[in-house]
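1. The amino acid sequence is not available; the structure is as follows:
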């Protein structure tokens, strides 16, 4: 019978690459004592560009009871970033390349039963050319950051070496409200030296533990082989997995028996459902339209990095449920199995993806590792009913318009459809991919990462772009895979503007954009970027190093920003009242505007004990010209709904002068692009003349990558874009962008004079 023995406790760790650490006889007494999950970047991974990258070692002693002799023994890692070499008793078991999936090694022939065994693990989070991700806007935390287990199994068992999967696939051939036709596709391994006759049993239990369907088959398993065995099952009048309305789960109890012995068994929760996406009407679950009001999630947390436990996963899910989301984009890699389990149980529709992001390798052009990670993602997560979309890439066009990238995206889509034809494929295009580019037609659905109102233009620009795209591509199912703005709760203003980092702009942005999305039901999904602030070592803006601050909640999950409540008012049925800008305490105004988010029918404002007025609205209640007295003022909002009342209170301090700490320092403002360059002083008397730009010369239409490859154009960039070169941590994110694109993201930096000056020199240089 199968046993799973957790090995998380009592490891020894050293933050360096040491010689001979793999040997069974090695003195690790002076190493640090740690428990798994563990990362060596818990602190430095979200505090600036300089975080530790390199090889580190873990060691642990363990025993395998003699009662298990004669069985197979496997070591299982649920997540180790990113290149992991495993040794048991001094012998190298193998290497796993990729930091997010489950992997196992067979240690049967090297383990000592009844005695001490030593496992030594070298983990290296250095970026290498043939492992993804190559470059991304999040920190690559190193370490064994998910569970480690021993798995003991009979020599006849459900396959444990199938890319980290369960060895069982619950294939939903056809699901209707009347019947669910399922094929249990099992991989059965016989490691004996002779053939074995076994019986496969399958009991499909409903949520009450009653048998909903069953099946059985006798099989003769050839010696030393893995055999694929399929078992058809039908569930009559199934209760469908129906998102947050009713995330109904069945359980597949599978066993292998030989005579009177159960030699292996698995219990796999699953749900049955059918779904589709319509380019005009959006997403449908079980025949009914469901708006995918989504948030994106990264797995790290302040002072923990990726080394989080079930407690933190559960807390994240509770916050996502509270905001009222119906869908989660689990970016930009495979997440912990426990979180997918939570998505199943809580009814979240999931977009799952691999870390084929930003830049493709410059030397490994077949995408071997990207394909490996896609197969692992699908096979390990096949049985989760919550997953309905497989993502094949995110912003991979940042690395430039390379034919090998296009080829690999197509191959990943084809691989995904071959591995799992029951689900839909998708991808997240970077914002500058043209509306008619072939990227829009490769996958079943499309998402765009668009940042109007932060990196480009204004929030209102979403409406024009979405409508134009839909008119151009009426056959394409369009979603918004990312949208957001930085929001730092230290900064506040009465006059919010693009790139001011204030909580007020962050809130206004989301309110504006959501209203645009809400009026366009053909969008199959929208995903806020991001549910939580997260570690991004290459960033330095708004006075915060190593952090992306676009979350609806802070990195430590302690504070819900005002925008959180804006979405809760629009998405959730849980009644509440929330006064915005409560952290904007000091006010130098005689009168202020008070905004309240609520999903109550009406809200009454009470100021210093006196009822001000009552408003009725949908989600945002605005009270203008609220007079403040000198000193501290108490403002209370009271909402009513179906005879119940809900309250929130804020305190505003009337002061003589504005509090300067509420504004971002000038040196930290202006957006991310502004922090990349030291711009030169231009001649104030410069006259701008009309320039003729032809295709045979360089110009600001070319990408940074193209311009830095040519020595002459490189000198022009070094003159005007001082301090920005191949060594800059953001170079990899920017090399696929043209200077024109950068100018659209920072027109206050790339002024008309600046663009004229750069082009005047570039057009003198002929292309080869």
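-> Cool, the structure landed. Computed from a prediction, not measured in an experiment: that's the story for all the values here.
2. For the rest of this, base every contact and every neighbour count on C-alpha atoms.
-> Fine.
3. Pretty sure residue 10 sits against residue 37.
-> No: counting by Cα atoms under 8 Å, no contact exists between residue 10 and residue 37, whose distance comes to 11.2 Å.
4. Show me what the helix or strand hosting residue 416 packs onto, helices and strands only.
-> Remark: residue 416 resides in helix 403-419, with elements defined by DSSP states H and E. Helix 403-419 makes packing contacts with helix 368-381, strand 387-394, strand 424-429 when contacts are defined by 3 or more Cα pairs under 8 Å, 6 or more residues apart in numbering; DSSP states H and E.
5. Neighbour count for residue 10 and residue 37, which is higher?
-> For the pair residue 10 and residue 37, the greater number of neighbours falls to residue 37 (21 against 14), based on other Cα atoms under 10 Å.
6. Find the residue at the geometric middle of this protein.
-> For the chain, the residue whose C-alpha lies nearest the mean C-alpha position (Cα atoms, centre = their mean) is residue 331; its distance is 1.5 Å.
7. hang on, that one packs against residue 352?
-> Yes: counting by Cα under 8 Å, residue 331 touches residue 352, with 7.2 Å between them.
8. re the thing from before, quick one: the residue nearest to the centre of the chain and residue 380, what's the gap?
-> Between residue 331 and residue 380 the distance, using Cα to Cα, to the nearest Å, works out to 17 Å.
9. Below is structure B, check it against A:
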């Protein structure tokens, strides 16, 4: 998540002296902070427009809104759609939220990472802020407009997505979609009135032995009084140790800001950030108000130097020349435009680095998502970031916005070590001396540590920037005319290709990219070259290379599936660092060329044609490249196969086989990710391929593939999807608060189907609290051609119904009738239904109702527009309902789809038992660890010390192994957050391996974290996967220390889960049949039944049950926690559980097999005193349940 952005208040600046230059090795100690960063992406409502134009009104009817998770905008086909679908003068996003009383006196800010193209932000009906520009972030201080104490607040964002000729990049022709909507994350930042506004950390002097760190920090005092302020900057390594620190003090006047500027102590022997070793430090900025700590802000930095040399033309990273090799990237995705979740943003960076083998990406032609840049920092992908624009320079006001874009871009992103240069010129524009003098000077003022560049497409252009960045579509023939010189685009625009193009076209594009890269490699005074582009992208243009709303300029298609041209880049990876690679660039089909090119980072390649060797050769084509190609001539085709063996170091390191393509016989389906977050917006790409009998893609297949899904998710994309080059992709998206397995199936006539599954895991980010009445579930779209008499099926009655295609309709089809009293009904389970149809000037009206109620007239008349929301029901009781659409008869009625909304709060289906004597892990923090590894599997935090107490048994702390091995003994110190009588610990070893299982140990308890005294416990833990509890006589303290003296493998230590136990806690059990209105009694209201001697699996042999909506029971108790035990069964449903009238949590009592006396829900740790548990029956079934019973067995109360 991006840090707080600068507010537009003048800031005083002073240079302060930093701390003495000494070496630091002590663990970083966090101090109290009033700052919270909350996820603000979930539980929004969206509407394309509000007819009255008053979408900000507090009491607005939200019947026409649908629930969404951000980022979100309208979906669309991946090609062949009109521009007008996304140019909307007003889209509205609304979010209800409640702020606790504890936020009183704090500043409340909303950070929008990207809204296209202009936004107005209203809070409780009042305009709180606005922003112009589709690509830069902005923050709105909403403190004056919100109410704390649990009241309902509503934020409404009006988004203008029309063509905006007053805003870059528009004003002239633009060959890409700017898209629209809230297209990136939204965060809420709650902070003390005295808080860090921004930090800017640089390393002015770096060597192998020392690095100087300069820290600039803007601190705001939004209180009404002058403050005596101390700022402490700590640079912390990945082991949690402070390696440099600096301090500044200043009195800051009321309602003003002050910029601290000082050098910290030097970092001794700095671990420098590099493309192959992207080491990151964390900078913590702590703010003290007098003697009270009030704020902690953090950012990541890399210690490195970057320079373009004007004499030799080379680019230097940490003093070493690096030839830049890269691609340009559009932030544009099929089906969803720019509204891509963080997972997809980070995946693009991974594709560029690991699949395409680049070391540089240009963010063409605008600043891109912070998550993409964060991932670039993490993996060592260099970035050239530029301001929005495409060829056109507007008037003075337009230029002022562009200058502001420079300010916003640099201020937001200048702490990213991956960024090596700022682009301060409008892409491919003409010279404009005054304008570009302003942009260049501002970038240098805001960030003196980086060079600037400005992309042009003609020689002789005035060079105001530090680097001459040039789009060269000559095939690499233009020699530098000024230094430094970087080729920023090449090939794709003039040599496009599609995945289903003939071999000759695909090979030509590949060879042209190779020629450009080879020319750049051969010229020592060229810093490098980028190809246009990484991926095909949607466009507003209709040209020879851009058709069906798609520019085919990428080395990968719009789904990020590589074309042959990608091998020109992938083959340049270092095999020692990124693995061996070999790929045959040939179809091996009748009519194929007799010249066979093989891409690879091999020392030699041996080619076999139908088992006969054509020789083992060294690279012989494009030989200036680090890894030239292999060209085999006079290879005559005969049906069969080609095989290329990649030889490195005298052994075969990789092999590729290309068969003569056969007929498609089956589909394959593969998801990028195994697990997603159940936040309603997370999604992963699912790639579908048509394969022949050799499991090889059939490049001529254009099979139409339909997708279906089971489980708590949905497919986002076209269904059917017509494959190009035998490949395609859709996305699988989660449902808000619904966990489980999502299984997507791809089918096509005549081909064997395929299924891919992903897990929707619990969403645990801290979110902005939702006002109680405004939690909405996941929308389910029902296409008009999904017919039948069951749930979520359209049932048509009457003689006039017809159906047919419409390219702009949902799933490209619709159903219509003009015959009076023809009907369409839809049975569904949910809380609301929205009807979508097709407007047309020839269309008439329908009468719409729910459950036989009053009909409402809905007009289908208007300028033709498909997939348009025409009517919504009111909010309904959760349960079964029937929508009915009746044709009036004054013109055709065309149905497109219905969206069913089901109330779906977070469902607890498998709670972890919280032992009454366990100190909550949420209170732990790492105080010190001697060794930890950060090279996990990419899906889980496997290595960092925090994984020892993150609540997951799949993640684990592991001492360093990927970049060296630290010897025993190992040590982990935890801060428990407060003092407890510590009486033991429970240790769960790593579950997937025996590595690091702890043997001999010592365990200590301390009041101050310094004086440890003698060990509270010593011993040897068993070498097994079982959890092991160690108990000892209680010692009072806040800090604990585990020393590992030996382990199962003699060098590592690991912990999957560590719980610290306390003493002096009592537990009271109350049976479900202990009834009444007093303390520790079940008080039932509504319709309940019970039985005794009902089974040995029940507590005391009793239980109580109901399936009547809103029947409930309460238990009044005195204590600090309560645990609910019930019965799970195939017939059981969902209950809503709450404490003291607070927010309800949905608890699932379903199980495929009966389980009695089972823990189903655990309250949070409560303030000691009187409380009331409330359990309410919803009469809602789980997806697989056959009934809706809720069954109580007992409660355990912790005193």
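-> Nice, I can see it. None of these values were measured; they are calculated from a predicted model.
10. Let me know the TM-score between chain one and chain two.
-> Once superposed, chain against chain, the TM-score is 0.76 (TM-score structural alignment, normalised by the length of the first structure); 614 aligned residues with a Cα RMSD of 2.4 Å.
11. Translate the residue nearest to the centre of the first structure into the numbering of the second structure.
-> Residue 331 of the first structure maps onto residue 364 in the second structure, with residues paired by TM-score structural alignment.
12. Its match and residue 386 touch, don't they?
-> Yes: between residue 364 of the second structure and residue 386 a contact is recorded at 7.0 Å, counting by Cα under 8 Å.
13. I'd like the distance between residue 720 of the first structure and residue 731 of the first structure.
-> Relative to residue 731 of the first structure, residue 720 of the first structure is positioned 16 Å away (criterion: Cα to Cα).
14. mind checking the SS state of whatever residue of the second structure lines up with residue 99 of the first structure?
-> In the second structure, the residue paired with residue 99 of the first structure according to TM-score structural alignment is residue 134. The local conformation at residue 134 of the second structure, judged by DSSP: H, G, I helix; E, B strand; the rest coil, is coil.
15. Same check on the one 10 residues further on?
-> Assigned by three-state DSSP, the conformation of residue 144 of the second structure is helix.
16. who touches it in this structure?
-> With contacts defined as Cα atoms under 8 Å, 6 or more residues apart in numbering, residue 144 of the second structure has no neighbours.
17. Kindly report the same for residue 713 of the second structure.
-> Residue 713 of the second structure sits next to 732, 733, 734, 735, 742 when contact means Cα under 8 Å, 6+ apart.
18. So the first one: helix, strand or coil?
-> What that stands for is residue 732 of the second structure. With three-state DSSP as the criterion, residue 732 of the second structure reads strand.
19. That one reaches residue 683, doesn't it?
-> Yes: using Cα under 8 Å, residue 732 of the second structure makes contact with residue 683 at a distance of 5.3 Å.
20. So these two - more neighbours on which side?
-> The neighbour comparison of residue 732 of the second structure against residue 683 (other Cα under 10 Å) goes to residue 683, with 30 against 25.
21. Now that one: closest residue in space, sequence neighbours ignored.
-> Distance criterion Cα to Cα, 6 or more residues apart in numbering; nearest residue to residue 683 of the second structure, sequence neighbours excluded, is residue 733 at 4.2 Å.
22. Repeat that for residue 595 of the second structure.
-> Once chain neighbours are set aside, the closest to residue 595 of the second structure by Cα to Cα, 6+ apart is residue 633, at 4.5 Å.
23. Distance of the equivalent of residue 185 of the second structure over in the first structure relative to residue 308 of the first structure?
-> With TM-score structural alignment defining the correspondence, residue 185 of the second structure maps onto residue 147 in the first structure. Residue 147 of the first structure sits 10 Å away from residue 308 of the first structure, going by Cα to Cα.
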